[in-house]
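In: build the 3D model from these lines:
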Amino acid sequence: MAYLGIDHPLIAVHDLDKAIETYRDLGFFIAPPGQHPWGTSTALALFRHQIIEIVSIGDETLLDGYDTGGFRFGRHVEGFLNSSEGVALTALFTEDAEEAEEQLAARGIQCTGTIDFGRDVVRADGEPDRTKTTLKVFHNDSLPRLSVFACQQHRRDLLEFPDRMTHPNGAQGFAAATIVAEDKAPVLDWFTRIHNVPATKDAEGFDAVETTNGHWRIMAPDQFEAFYRVTLSQAFLANGPRISALDVRVKNLEVVKDCASVTLSETDEHLIASDMSQLGGMALRFVPS
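Out: Here you go, the predicted model:
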C-alpha cells in the first residue's frame, strides 16, 4: 500500500543564499544548492524520509518546462513568490506513486499530471550515478498553496547520505506542519480525504490530521499568533490558507540554544524561531523528540 506522509514543504524565497545562511545559523546542515529541471533552485536540510526544502527562481528560461495537465511547477512557485514568500506546495512521501494516484482517485482527488525526472550525482565512493524521481501532482484550485504532490524517490540511497543528515542542532525531522486558515472546514476536508483518516485533535488541542509521517495542524490566525508568538500582516492569507510553521524534532533543546545564532523565544518545553521574514514566511518550533 502506498502510504502518504508529510515529506517536504517547498519554502519559496526570493534570496536563496540568504535563506540558506539563516537556516544554517539555526543549526541545520544545508547541502550545497542545486537546480530542478523546471528552473527552480533548491537547497535541502535532509532527514530520514523528510526534508526541509528551500526553493527560489534559478533559471527563468526553464520555468515553462515540464508542463503536466496545465501545471507548470516553476510557474507555480514563481506565482506565489510574486505575492509573498512561503510554502508554495508540499511533497508527500510515497514508495509507489502509481498506487498513490489510484488511491486518491478512489477518494475523489484526481491527479493533475505526472513528472518524471532525474539528475546526475556522484556517490560517496566517487562513482557517477543518476537519481530517478516520479511526482504525481494534485493541484487544488480553491486551496492553491495547499496543493500537494506524491513524491517517489526511486533511488533514496542517492539522497539520504548519512553525513548530510547530521545537523549541529540535533534536528531529526519535523513532527507537525501548521496551517493557518480563516475557514478550517475546507482544509480539514482536503487533508482527511488525502490521508483517508478522520480529523482529530493534537496534543495541544488544535484541529489536526494525522499522517504516517507527522501531522497537519490547522489553526485560526489568532491561534497561530498566540501559539508561535508572531504578528501576521493583513495580507498574509491573500492566497488562502497556507503552511506557516514546522515543529522540528530535536534531541536536546540546550544543543539548539548553544549552536543557534538566531534569536529564539523560550517556553518551558520548546524554542521558537518566530522571525518569519528571515525564514521564508515560516516559523519554526523546536520540540524535544
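
In: going by C-alpha atoms from here, please, whenever you check contacts or count neighbours.
Out: Fine.

In: OK, contacts around the nearest residue to P168 once chain neighbours are set aside?
Out: Spatial nearest neighbour of P168, excluding adjacent residues (Cα to Cα, 6 or more residues apart in numbering): G27 at 5.1 Å. By Cα atoms under 8 Å, 6 or more residues apart in numbering, the residues touching G27 are 167-170, 256, 259-260.

In: can you put the residues you listed in TSV and add neighbour count and distance to Y228?
Out: Converted to TSV, these look like this (neighbours: other Cα atoms under 10 Å; distance: Cα to Cα, whole Å):
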residue	neighbour count	distance to Y228
H167	19	23
P168	17	23
N169	24	20
G170	22	21
V256	21	17
C259	16	21
A260	19	18
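
In: just those: which are in helices?
Out: The members of the contacts of G27 that map onto helices under DSSP state H are 256, 259.

In: so which of the contacts of G27 comes closest to I272?
Out: V256 (10.6 Å; Cα to Cα).

In: wait, what's in contact with the closest residue to the closest one other than its chain neighbours?
Out: Excluding the flanking residues, the one nearest V256 by Cα to Cα, 6+ apart is N169, at 4.7 Å. Taking Cα under 8 Å, 6+ apart as the contact definition, N169 lies against 26-28, 250, 255-256, 259-260.

In: is it possible to get JSON lines of those that adds distance to L10?
Out: Formatted as JSON lines, the contacts of N169 follow (distance: Cα to Cα, whole Å):
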{"residue": "L26", "distance to L10": "18"}
{"residue": "G27", "distance to L10": "19"}
{"residue": "F28", "distance to L10": "16"}
{"residue": "V250", "distance to L10": "21"}
{"residue": "V255", "distance to L10": "26"}
{"residue": "V256", "distance to L10": "23"}
{"residue": "C259", "distance to L10": "25"}
{"residue": "A260", "distance to L10": "23"}
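
In: nearest to S56 among those residues?
Out: Nearest to S56 among the contacts of N169 is F28, at 18.5 Å by Cα to Cα.

In: what's around that closest one, how many residues?
Out: Residues lying near F28 (other Cα atoms under 10 Å) number 26.

In: same question for the one 4 residues further on.
Out: P32 sits with 10 neighbouring residues when counted by other Cα under 10 Å.

In: skip the chain neighbours and tell me the closest residue to it.
Out: P32 sits nearest to A43 (Cα to Cα, 6+ apart), 6.5 Å away.

In: now A19
Out: A19 sits nearest to L279 (Cα to Cα, 6+ apart), 6.4 Å away.

In: secondary structure class of the one you found, three-state.
Out: Counting by DSSP: H, G, I helix; E, B strand; the rest coil, the backbone at L279 sits in coil.

In: one more to line up against the first:
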Amino acid sequence: MMRAVDHLVMPFNTLPEACDWFERIGFVVAPEAAHPFGTGNACVFFADGRYLEPLSIVDPAAYDAAKAEGHLFVERDADVRNLADRPAISGLAFSSSDALADREQLLEEEAGEDGLVEFGRTMRLPDGGAAELSFRLAFAAIHAADAPSFFCCEARHSVRPDRSALTTHPNGATGVTGVTLTAPDPQVFRDYLSAVCGSPAENNPDGSLTFALECGRLDIVPRDVGSFAIESVTITVADLAFARKFWQGQGIACAEESDGVAVDCPNGRGRIRFIEERS
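Out: Reported below is the predicted structural model:
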C-alpha cells in the first residue's frame, strides 16, 4: 500500500531557537507541546495535512528515563543528538490508519521493528483551548545511528483540531510534496525503501531511485561523500516570486535551483526546498 507523508522530525537544541528560525523564514509555528517521554515540539502545519516537527528535549529526567527503558523514539533521537555532524531532518513519519498492521507488513518484508510507541498529550490551540491527542507509532528497522528513522504514525484520537489558523503562512507555503535522501549507492536501499514507502522503485538515468508516495514522492540520489541521510524536504508555495521577495526582506539567503529555491537549515545538514504549487 502506497504511503503518504505525515510529518518530518527536525531536532533542535531548544524550541525557542526553532520557533525563531521558522518564523523568520515565514512560517506560522504552533504553540509548544510536551511529550510524556521528555521531548517537546512546536510544529509547522500545512493546509495539505502534513507538517514539520521541530523537536527538542524539554524534560531531561523523563528523556533519560525513557532512553534507559529502551523507548524507540527517544533512543533514535538520542543517537542523532550525539552525532558530531547532525542531520537537520532525522526522521520521516508516514500516515497510518493501523500501526499494528503496518508493523506486521514491515516485519514480513524484513524491514521492521517489533517495538511500538504509544502515548497521549495535550495540544494547546490558538484560541486558548486544548485537545487531547493520542498516537501509536510502528517503526522501520534502522541501519545505523546516523541513518534516518522511518515510522508509521497512527492518530488514535477522534477529535480533529481546527488548525486552519496555523496553516496560513506569510511565505505562502501550502504543503509537503517530496523528500530527498542520499546514499553512496542507492541500490543498497532499494528493497528497504520499497517496503517503507509501500511502492516499487523507479530507476532514473542518473542512478537515483524514485518511490511514488500518495500526493508526493521520495527520491534517493547517489553521493560520493556522505551516508544514508535525508538531504531535503520539498515544500510547495502558492507564489515563488512572492516568497523570494519575502525572504529577501528578511535577509534570508536562498540558493536558486532549477525548479525553485533552497534554504539551508540551521540545526544540521539539510535544506528546505521550495517550489511553486502546480494547479
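
In: do you know how far the residue nearest to P168 of structure 1 is from G214 of structure 1?
Out: 21 Å (Cα to Cα, to the nearest Å).

In: with adjacent residues omitted, what lies nearest to the aligned partner of I6 of structure 1 in structure 2?
Out: Taking TM-score structural alignment, I6 of structure 1 has V5 as its aligned residue in structure 2. For V5 of structure 2, ignoring the flanking residues on the chain, the nearest one in space by Cα to Cα, 6+ apart is F94 at 4.5 Å.

In: next, that neighbour: secondary structure please.
Out: Per three-state DSSP, F94 of structure 2 ends up strand.

In: tell me, how many residues neighbour it?
Out: 21.

In: ok, E231 of structure 2 next?
Out: 21.

In: quick one: map it onto structure 1.
Out: Checking TM-score structural alignment: E231 of structure 2 goes with S244.

In: for that match, what are its contacts?
Out: 86-87, 177-180, 281-283.

In: tell me which element it falls in.
Out: strand 242-250 (DSSP states H and E).

In: mean deviation (superposed) between that strand and structure 2, please.
Out: Taken over the aligned residues, the distance from strand 242-250 of structure 1 to structure 2 averages 0.9 Å (mean Cα distance after the TM-score superposition for structure 1).

In: tell me, how many neighbours does the aligned residue in structure 2 for D258 of structure 1 end up with?
Out: Under the alignment (TM-score structural alignment), D258 of structure 1 pairs with K245 of structure 2. Counted with other Cα under 10 Å, the neighbours of K245 of structure 2 add up to 13.

In: tell me how far K245 of structure 2 lies from I252 of structure 2.
Out: Relative to I252 of structure 2, and taking Cα to Cα, K245 of structure 2 is found at 10 Å.

In: just T182 of structure 2 next, same as before
Out: 25 Å.

In: for those two, indicate the residue with more neighbours.
Out: T182 (21 against 14).

In: which residue in structure 1 aligns with that one?
Out: So T182 of structure 2 corresponds to V180, using TM-score structural alignment.

In: number of residues surrounding Q234 of structure 1?
Out: Neighbours of Q234 of structure 1 (other Cα under 10 Å): 7.

In: SS state for it?
Out: Using three-state DSSP, the structure places Q234 of structure 1 in coil.

In: now T22 of structure 1: which helix or strand?
Out: Short version, using DSSP H and E: T22 of structure 1 is in helix 16-25.

In: after superposing, tell me the mean distance of that helix to structure 2.
Out: Helix 16-25 of structure 1 versus its aligned partner: 2.1 Å mean (mean Cα distance after the TM-score superposition for structure 1).

In: so after that helix, what's the next helix or strand?
Out: Trace forward from helix 16-25 of structure 1 with DSSP H and E and the next one is strand 34-35.

In: and that following strand, how far from the chain's centre?
Out: Remark: strand 34-35 of structure 1 is offset 17 Å from the chain centroid, using Cα atoms, centre = their mean, to the nearest Å.

In: before we move on, the earlier item: just checking, the match of I6 of structure 1 touches G91?
Out: No: with contact defined as Cα atoms under 8 Å, V5 of structure 2 does not reach G91; the gap is 11.1 Å.

In: neighbour count winner among these two?
Out: V5 (26 against 23).

In: residue in structure 1 paired with F37 of structure 2?
Out: So F37 of structure 2 corresponds to W38, using TM-score structural alignment.

In: surely its match and G58 touch.
Out: No: the criterion here is Cα under 8 Å, and W38 of structure 1 misses it with G58 at 9.2 Å.

In: these two: which is more packed in?
Out: Legend: neighbour count by other Cα under 10 Å for W38 of structure 1 and G58, higher for W38 (22 against 19).

In: would you say that one is within a helix?
Out: No: assessed with three-state DSSP, W38 of structure 1 is coil; it does not lie in a helix.

In: contacts only, for it.
Out: 62-66, 73-74.

In: just the buried residues of those residues.
Out: 62-63, 66, 73-74 (16 or more other Cα atoms under 10 Å).

In: just the ones of those residues in helices?
Out: Short answer: these in helices (DSSP H) are 73-74.

In: quick one: N252 of structure 1 and R75 of structure 1, what's the gap?
Out: Distance of N252 of structure 1 to R75 of structure 1, given as Cα to Cα: 40 Å.

In: of these two, who's got more company?
Out: R75 (20 against 15).

In: roughly how far does the more buried one sit from G39 of structure 1?
Out: 9 Å.

In: same question for L81 of structure 1.
Out: L81 of structure 1 is 14 Å from G39 of structure 1, by Cα to Cα.

In: for D268 of structure 1, same thing?
Out: D268 of structure 1 is 43 Å from G39 of structure 1, where distance means Cα to Cα.

In: could you do E127 of structure 1 as well?
Out: For E127 of structure 1, the distance to G39 of structure 1 - Cα to Cα - is 26 Å.

In: ok, these two, which is more surrounded?
Out: Neighbour totals were compared for E127 of structure 1 and G39, and G39 leads with 22 against 8 (other Cα under 10 Å).

In: so for N140 of structure 1, what's the nearest residue that isn't a sequence neighbour?
Out: Going by Cα to Cα, 6+ apart, N140 of structure 1 has S147 as its nearest residue, at 5.1 Å.

In: which residue in structure 2 aligns with the one you found?
Out: S147 of structure 1 maps onto S149 in structure 2, by TM-score structural alignment.

In: quick check: that match touching I142?
Out: Yes: using Cα under 8 Å, S149 of structure 2 is in contact with I142, at 6.3 Å.
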